[in-house]
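Q: any chance you can model this:
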Amino acid sequence: MTTRSPVVDALPDAASLRRPVGRRLLWVLVLTGGLVVVSVASVAFGTRDVSFDEIASAFTGGGGVGEAAVIARVPRTVLGLLVGAALAMAGLTMQAVTRNPLADPGILGVSAGASLAVVSGIAFFGLSSSTGYVGFAIVGAAAAAVFVYTVGSLGRGGATPLKLALAGAATTAAFGSLSSAILLPRVDLLEVFRFWQIGGIGGATWERVQVLLPVLAIGALVCVLCSRGMNSLALGDDVATGLGEHVGRTRLVASAGAVVLVGAATAVAGPIAFVGLVVPHVCRMLIGTDHRWLVPFSALGGAILLVGADVVGRLVARPTEVEVGILTALIGAPFFIWIVRRQKVREL
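A: Next comes the predicted model:
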């Protein structure tokens, strides 16, 4: 009797790759509509609610008491869309590259590596520009990804879901402790980055969006170009090689795209976990496992989830707000347990 792989249920099969195009397009339209709804809600709701007439007036230059609130919330909404899309695409890519249904930038310690690099750059190198944050974060994310995959690959069986998850959890805890140790003696920095370490988009500015946009565009383009190769990787290394896929190169390039997305997103929003875990699995259930569709579809889903969570965080604790990183953790932790049980990851 043959033993099924613990991740076999997350891999593409012929039926899912042939999922009707009409159904996929329908879901794309549904998610596009959802994106519009959460974007409008993000601009309209907050400490002070803004009417739709005031929103229209702000965009047409008509003035009004709500114009300042609208102007302040638009860059926050755009940043949330970009960060959510980036984290979802990165999570999808990591799951495809590692063939691990539990892969996520937060779970595997990649976000923690980016955070530690930014904190170290600020404390020891006087880092102050958004461009510097992004550069340091990408380097830190890359180093953490290599470290976790190396540790998870040690021993018998290679990089199993259990060993990667444990290596990622240990790395996240260690990097988080190091970040705290660096910040604690520096009270001025600790206050500034206390909420950043939780993960949030409250400090959004157009300058941050302008720095983030081209970097995310590069990372997203790499993931899109590797989508066909990700389909091959999901069939196994031997089959992928037989299909003419250069397995090592595809893994390296796709991983680089994911690292760029995670590093840039973490640099401006902090380590936001579970978006890259929840969204790809939901998208697979809706449109199948063809990565040529999943990559852009996950981007839409991630944007909706993050901006929607940000809106909820503003409404549940007014006049203050709950950071979006807390809400995504509340959503993602039960989902993580459900995925472990559903995928029957025996090692766990």
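Q: contacts, neighbours, all on C-alpha from now
A: Noted.
Q: in which helix or strand does Gln95 reside?
A: helix 67-98 (DSSP states H and E).
Q: kindly apply the preceding question to Pro319 instead.
A: When the helices and strands are read off by DSSP H and E, none of them contains Pro319.
Q: this one as well, want them side by side:
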Amino acid sequence: MLVAQEGRVRESGTEPPTPGSARLHRPTLLAAVALLLLLAGLCVLSLLIGSGSNPVAKAWGFLTGDPAARADAQIRLAVMDVRLPRTLAGLLVGVSLGAAGCLLQSVTRNPLAETGLLGVNSGAALGVVIGLTYFHITSAYAVLLWALVGGMAASAVVLLLAASGRAAGSPLRLVLAGSALGATFHGATSYVLLGTQSTFDTYRYWTIGSLAGIETKDTVPLLPLVAVGLAVAFLCVRPLSALALGDDSARSLGHHPGRIRLTVAVAVTLLAGSAVALAGPIAFLGLLAPYAARLVTGPRMGGQLLLSGLVGACVMIVADLLARVVIRPWETPVSVLLAFIGGPLLIWIARSRHMSTAGAST
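A: Next comes the predicted model:
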């Protein structure tokens, strides 16, 4: 059975992803180093450039220890209290959505799967609306908590639905449960919003997706959740590599397909839930980052996961930088810029001759 499956994969023109593919090969390692250097440069630019009128030279002087710049309270406020927190948030959101998208595409064997598939986005939206309407929350931190609880709760229900029945843990059951619950939660959110104008005003700001106004105190509580999600994700590299050969082949290698999918879904929930709670629904990033990673890594799951997180972080920081300068002194929501980039790119992906290869690789 395993030999036959490997033969079919070789005929498709790609090497079969085996448990040993968790090791990084040379192109992946070089790409990871290049992305890390690029990410470091982007983070420096993120600290230097803002939507206000503060000169870049003064911000650079502050970073390099210039006494005059260090004594400037306005520059200190801009760099340390505005730009640094949103840079950290951009890193967290980008890595989380990139890794979550990679896991989700692999476990569902669908190169167009994205992080809203488990109902996280719709659950977070409903959580925010309930908190605003019935519990009268006012602070940004409270909105973050309600979004996180809503996203986690929605994903938990999806996992329970997918884990029950004869086809427990199957990709189709997971996708159907997420789509059905997402539609239900979207309807409930719209119903609540119809009767509360004040709730709609606050919800509209959250759901547009942005890093503006994020503080360090918003990011720090989510770091343990993201760390756990990433740890679980990398522990799933070998099982997912075996699962890519097919359920029967994975069982012959000692893995349980249903448990693998549910474990991956938990990791996706932690990663995507944290990102959505912090920045709102961010479209396309969880779809594009894994695709870009596969262009370098092929079917190697370990490399895919690493590069997906790095690509996601780079794209998120670039989008946030553009958001600050496109219509300065105002800001463009990050999700809008990603939609302008992601929409045409998604069309190109759908028409690409590599589409079938991407599907086989996951």
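Q: need the TM-score from the superposition.
A: TM-score of the superposed chains, computed with TM-score structural alignment, normalised by the length of the first structure, equals 0.83; 334 aligned residues with a C-alpha RMSD of 3.4 Å.
Q: in the helix holding Gln95 of the first structure, which residues are buried?
A: Neighbour-count burial for helix 67-98 of the first structure, with 16 or more other C-alpha atoms under 10 Å as criterion, is recorded at 67, 69-70, 72-98.
Q: okay, now Val30 of the first structure: neighbour count?
A: The burial count assigned to Val30 of the first structure is 11, neighbours taken as other C-alpha atoms under 10 Å.
Q: and if you look at Gly150 of the second structure?
A: The local packing of Gly150 of the second structure (other C-alpha under 10 Å) involves 27 other residues.
Q: which position in the first structure pairs with it?
A: Aligned counterpart of Gly150 of the second structure in the first structure: Phe136 (TM-score structural alignment).
Q: host element of its match?
A: Element membership for Phe136 of the first structure, per DSSP H and E: helix 130-153.
Q: and the angle for that helix with helix 67-98?
A: 30 degrees (axes from the mean of the first three to the mean of the last three C-alpha atoms, to 10 degrees).
Q: off-centre distance for helix 130-153 of the first structure?
A: Centroid displacement of helix 130-153 of the first structure relative to its chain, using C-alpha atoms, centre = their mean, to the nearest Å, is 14 Å.
Q: check which helices and strands the helix holding Gln95 of the first structure sits against.
A: helix 21-44, helix 52-60, helix 206-225, helix 227-233, helix 247-269, helix 275-287, helix 291-316 (3 or more C-alpha pairs under 8 Å, 6 or more residues apart in numbering; DSSP states H and E).
Q: ok, the counterpart of Leu132 of the second structure in the first structure - how many residues close by?
A: Alignment note: Leu132 of the second structure maps to Ile122 in the first structure; criterion TM-score structural alignment. If you count neighbours by other C-alpha under 10 Å, Ile122 of the first structure ends up with 19.
Q: tell me the residue in the second structure aligned with Gly263 of the first structure.
A: Aligned against the second structure - with TM-score structural alignment as the criterion - Gly263 of the first structure pairs with Gly273.
Q: what residues are up against its match?
A: With contacts defined as C-alpha atoms under 8 Å, 6 or more residues apart in numbering, Gly273 of the second structure is in contact with Val120, Asn121, Ala124, Ala147, Leu148, Gly151, Met152.
Q: which ones are touching the closest residue to Phe195 of the first structure other than its chain neighbours?
A: For Phe195 of the first structure, the nearest residue in space outside its immediate sequence neighbours is Glu323; the separation is 7.6 Å by C-alpha to C-alpha, 6 or more residues apart in numbering. With contacts defined as C-alpha under 8 Å, 6+ apart, Glu323 of the first structure is in contact with Phe195, Ile198, Gly199, Gly200, Ile201, Gly202, Asp310, Gly313.
Q: the corresponding residue of the second structure for the third one: what secondary structure?
A: Think Gly199 of the first structure. Following TM-score structural alignment, the counterpart assigned to Gly199 of the first structure within the second structure is Gly209. Following DSSP: H, G, I helix; E, B strand; the rest coil, the label given to Gly209 of the second structure is coil.
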